[in-house]
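[1] Predicted model and sequence follow; I will ask about them next.
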Amino acid sequence: MNDIRSGYLAIVGRPNVGKSTLLNHLIGAKISIISRKAQTTRHRVTGIRTDADAQFVFVDTPGFQTKHTNALNRAMNRSVTQTLNDVDVVFFVIEAGRYDAKDKVVVRLLPKDRPVILVINKTDAVKDKAGLLPFFAEVAADFDYAAVIPVSAAKGRQTDDLLKEARKHLPHSGLLFAEDDLTDKSERFLAAEYIREKVFRLLGDELPYATAVEIEKFEIDGALRRIHAAIVVDRDGHKAIVIGKGGESLKRIASEARQDMERLFDGKVYLEIWVKVKSGWNDDERLLKSLGYE
């Protein structure tokens, strides 16, 4: 590992272009939660990949918000702009065949003093592959990109090309993290994220945006983890929906989250979840800080 290159790489883009799917594929583990709903990612999530000649420290960011301006969205946007100032390389992810004003808002944030690689994701979903060439040219004209790499994060196509290109731009330095580290996030953080992912996946379209997760107790006893968590909602009506008829929704959220945790933590998990109401939590700076938002 004499010629090791190590550095930080930001993954940015508008909501729902596949940033978290890309991160999880690149590091080979589910660190960043995903769902079909936009804005699933709310925190900066760091994933670490160590190869024979490079260590890539990826920072997955929330999708940049252009519509809503509550305290939660302001915090997420701050997270994106701060990350862009802190990294060595930027992956700007867009969706193949789709490039509009929301993407161009992010283009205006891209740093001009460090390499930005344009990652065109979801190429597997495009039937007319020949039509992608003029699309590449149109998008690439808006910024001086170090490279343009088409990929399919979901299928793992051409992600090796992306890593090869990124490595060229990393500084020569020793390892930033231990070789077997996958993330700098705590198990407590990951547990909360897994629960929140199930809320996004299993409940209706609007409700997940009015929820957060608070870990109230996290104990490790040998290979067993005891986790007590609260799903925080905005009003009483939401509480009933999260619990579901006869408690069915909450049971399913807990069961699926627990299975994911056991896979990641490689041990048994005792998980207890309840629901509590904190009105206006997503527009309360103090409360957001207590829930771990930067």
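    The structure has been received and is ready for your questions.
[2] going forward, measure contacts and count neighbours with C-alpha atoms only.
    Noted.
[3] Just to be sure, residue 56 is in a strand?
    Yes: under DSSP: H, G, I helix; E, B strand; the rest coil, residue 56 sits within a strand.
[4] what about versus this one:
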Amino acid sequence: MNQSFKSGFVTLIGRPNVGKSTLMNRLIGQKIAITSKKPQTTRNRIQTVYTDEEKGQIVFLDTPGIHKAKNKLGEYMVNVAERTLNEVDVVLWLVEPTNYIGAGEQHILEKLRRVKTPVILVINKTDMVKKEEILSYIDTYRKEYDFAEIVPLSALRGQNTEILVDLIFKYLPYGPMFYDEDTITDQPERQIVAELIREKALHALSEEIPHGIAVTIERMKERENGKLIDIDATIICERDSHKGIIVGKGGNMLKKIGTNARYEIERLLDSKVNLKLWVKVKKDWRDSDFLIKNFGYREDEDY
């Protein structure tokens, strides 16, 4: 065993849409976390694994965005995110490049002041601003909190992401791997497939619907010849009117979601896929403890 090998847990936090999932996918080099410009894209804590055979292994926890909760699902998501802060070796806080620290960021700063974990501030989306402005953004945040490190980068372009990885290793304890080197995620395939379908629905649908959808996989079975995987999935929505929009005129919208999702799922599973989608209405499922658990959001899981 390499004596200089380090391993530990790192969580990514930040307001919705700052690019947490994009950064995760960039670092791991494979699409695990779904990305969308709509808030509340990431609902569960997704574990992904980065292994460097020389330096060590980083287990990333991509948590739901920390925000003020509006319903049971929101409360669940915030609890998961906040609990993680004390359980990891390093906290990565992603922010956008700006001199204005808004209420959402102040809310996160309050949470960070209560933790003893080293915090690395990541100023993302630096490809969107002038180079000379970046120093002033660093200065704005430096005055608010004693960060272990501050790293400006672009997750989308992959700028400075290697520097970030090196800095994370600096703060990890020495120790053996948690996962073998081929592992890139602890998410079961069914969960990733459900998330990919939800991502494609988020991309295709209008603003007001996506928050209120969940996806369940009813069946996922490989055929005997091993050349095709049959997947039956249900998109759950909150209203009959939403169901009509998701299905679309003559089933067009559902077909579009299915086609886009199938393409990604085939890449993930490296197999041809026969995907069948249904849409069901479960009124106000986001405020029902039973239904939230039923759709795979469990707060009491051991990580």
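    Ah, there it is. Model, not experiment: these values are computed from the prediction.
[5] What count of nearby residues applies to residue 163 of the second structure?
    Counted by other C-alpha atoms under 10 Å, the residues lying close to residue 163 of the second structure total 12.
[6] Show me what it aligns to in the first structure.
    Under the alignment (TM-score structural alignment), residue 163 of the second structure maps onto residue 161 of the first structure.
[7] and that match, how far is that from residue 82 of the first structure?
    Counting by C-alpha to C-alpha, to the nearest Å, the gap from residue 161 of the first structure to residue 82 of the first structure is 27 Å.
[8] which ones are touching residue 51 of the second structure?
    57, 58, 181 (C-alpha atoms under 8 Å, 6 or more residues apart in numbering).
[9] Just the buried subset of those, please.
    Neighbour counting with 16 or more other C-alpha atoms under 10 Å marks 57, 58 as buried within the contacts of residue 51 of the second structure.
[10] Tell me which stretches of the first structure form helices.
    19-27, 71-86, 101-107, 132-140, 159-168, 187-202, 236-243, 248-265, 285-290 (DSSP state H).
[11] which one in the second structure is aligned with residue 194 of the first structure?
    Aligned partner of residue 194 of the first structure by TM-score structural alignment: residue 196.
[12] what does residue 247 of the first structure give?
    Under TM-score structural alignment, residue 247 of the first structure pairs with residue 251 in the second structure.
[13] do the same with residue 266 of the first structure
    With TM-score structural alignment as the criterion, residue 266 of the first structure matches residue 270.
[14] Quick check: residue 126 of the first structure touching residue 95?
    No: counting by C-alpha atoms under 8 Å, residue 126 of the first structure stays clear of residue 95, with 9.9 Å between them.
[15] Give me the more crowded residue out of these two.
    residue 95 (22 against 13).
[16] Quick check: the more buried one vs residue 259 of the first structure, distance?
    In terms of C-alpha to C-alpha, residue 95 of the first structure sits 31 Å off from residue 259 of the first structure.
[17] Likewise for residue 143 of the first structure?
    43 Å.
[18] Let me know how buried residue 223 of the second structure is, in neighbour terms.
    10.
[19] Next one: it from residue 271 of the second structure, what distance?
    11 Å.
[20] can you list residues touching both of the two?
    Common neighbours of residue 223 of the second structure and residue 271 (criterion: C-alpha under 8 Å, 6+ apart): residue 229.
[21] for residue 183 of the first structure, what are its contacts?
    If you count contacts by C-alpha under 8 Å, 6+ apart, then residue 183 of the first structure has 31, 45, 46, 47, 48 around it.
[22] please redo it, this time with the cut-off set to 7 Å
    46, 47, 48 (C-alpha atoms under 7 Å, 6 or more residues apart in numbering).
[23] So which of those residues is the closest to residue 87 of the first structure?
    Comparing the contacts of residue 183 of the first structure against residue 87 of the first structure with C-alpha to C-alpha places residue 46 closest, at 11.8 Å.
[24] What number of neighbouring residues does the closest one come out with?
    20.
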